[in-house]
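S.K.: The following comprises the amino acid sequence and a computationally predicted model.
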Amino acid sequence: MKLRELAHSRTGNRGDTSNISLIAFDAGDYPLLRDQVTAARVKAHFGDIVAGEVIRYELETIGALDFVLHRALGGGVTRSLALDAHGKSLSSALLDLEIEADKD
């Protein structure tokens, strides 16, 4: 199943770094997200878009994960030729990540 069935996302940026928060709709799904959506999986999911390190922070009390993607915006808003220099569409792209879960 795609992440978008269990969570929503918000994105921010600073320079060439994008920050993506993944927030479970239901707190009961947080452990599934925590176990399957690792920094390594997020980096692999974005492929060449993220040239730097991906760091994951766990925010269990609010059922969220926060990912910091370094060197993800083509040099930053004022330097990038990317159509989405702010990286707002990265949150939608993350929600396309497939995870293993029961449909129940």
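M.R.: Cool, the structure landed. Since we're looking at a predicted model, the values are computed, not measured.
S.K.: Every contact and neighbour count from this point should use C-alpha atoms.
M.R.: OK.
S.K.: Ala85 contacts Arg71, doesn't it?
M.R.: No: in this structure Ala85 lies outside contact range of Arg71 using CA atoms under 8 Å: 11.9 Å.
S.K.: alright, now check it against this:
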Amino acid sequence: MSTSDRIIRVPLHEVAHGRTGDKGNRVNISVIPYRDEAWPLLLEQLTPERVKAWFAAKGAGTVMRYELANLPAMNFVIDDVLQGGVNGALNLDGHGKSLAFHLLSIPVDVPERLALHPEKARPR
């Protein structure tokens, strides 16, 4: 196995970027890999169940994942995570803008060559 094929664990933001939006008590978070070859690896690891567990402390309800293979990207729609929404929550981030980065901090396992800063990663 070459060094570039070595599997390492990194935060998702080393492999992808994200965008977020909100409506009421629902947030949607898009995840877009920097390199197309990361797409199938992210599909395997970023399941709705795993994302729901990652947001459990925020009270996440239903999590739906929409796959946009032509981009490639995916969009997660997470219910009940905004603590009532912009007008109903005492949350400092009622719009959920920081939630994209919360998702981008989830650990993923990828070949070293796909990480932006592999030297900072923890070997598996």
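M.R.: Nice, thanks for sending it over. Not measured: the values here are computed from a predicted model.
S.K.: now what about the TM-score between them?
M.R.: The TM-score (TM-score structural alignment, normalised by the length of the first structure) is 0.96; 104 aligned residues with a CA RMSD of 0.9 Å.
S.K.: Now do the contacts for the counterpart of Arg4 of the first structure in the second structure.
M.R.: Correspondence of Arg4 of the first structure to the second structure, assessed by TM-score structural alignment: His13. His13 of the second structure is in contact with 101, 104-105, counting by CA atoms under 8 Å, 6 or more residues apart in numbering.
S.K.: do Asn87 of the second structure as well
M.R.: Contact analysis of Asn87 of the second structure by CA under 8 Å, 6+ apart lists Gly94.
S.K.: before we move on, what SS does the residue most central in space within the second structure have?
M.R.: In the second structure, the C-alpha closest to the average C-alpha coordinate belongs to Leu103, at a distance of 3.7 Å (CA atoms, centre = their mean). What DSSP: H, G, I helix; E, B strand; the rest coil gives for Leu103 of the second structure is helix.
S.K.: ok so, going back, closest one of the contacts of His13 of the second structure to Val27 of the second structure?
M.R.: Checking the contacts of His13 of the second structure against Val27 of the second structure with CA to CA, the nearest one is Phe101 at 12.8 Å.
S.K.: I'd say the closest one and Gly18 touch.
M.R.: Yes: Phe101 of the second structure lies in contact with Gly18 (CA under 8 Å); the separation is 7.3 Å.
S.K.: any idea whether Phe67 of the first structure is helix, strand or coil?
M.R.: strand.
S.K.: I'd like the distance between it and Arg34 of the first structure.
M.R.: Here the criterion is CA to CA, to the nearest Å. By it, Phe67 of the first structure lies 12 Å from Arg34 of the first structure.
S.K.: Quote the end-to-end distance of stretch 8-26 of the second structure.
M.R.: Taking CA to CA, stretch 8-26 of the second structure runs 33 Å from one end to the other.
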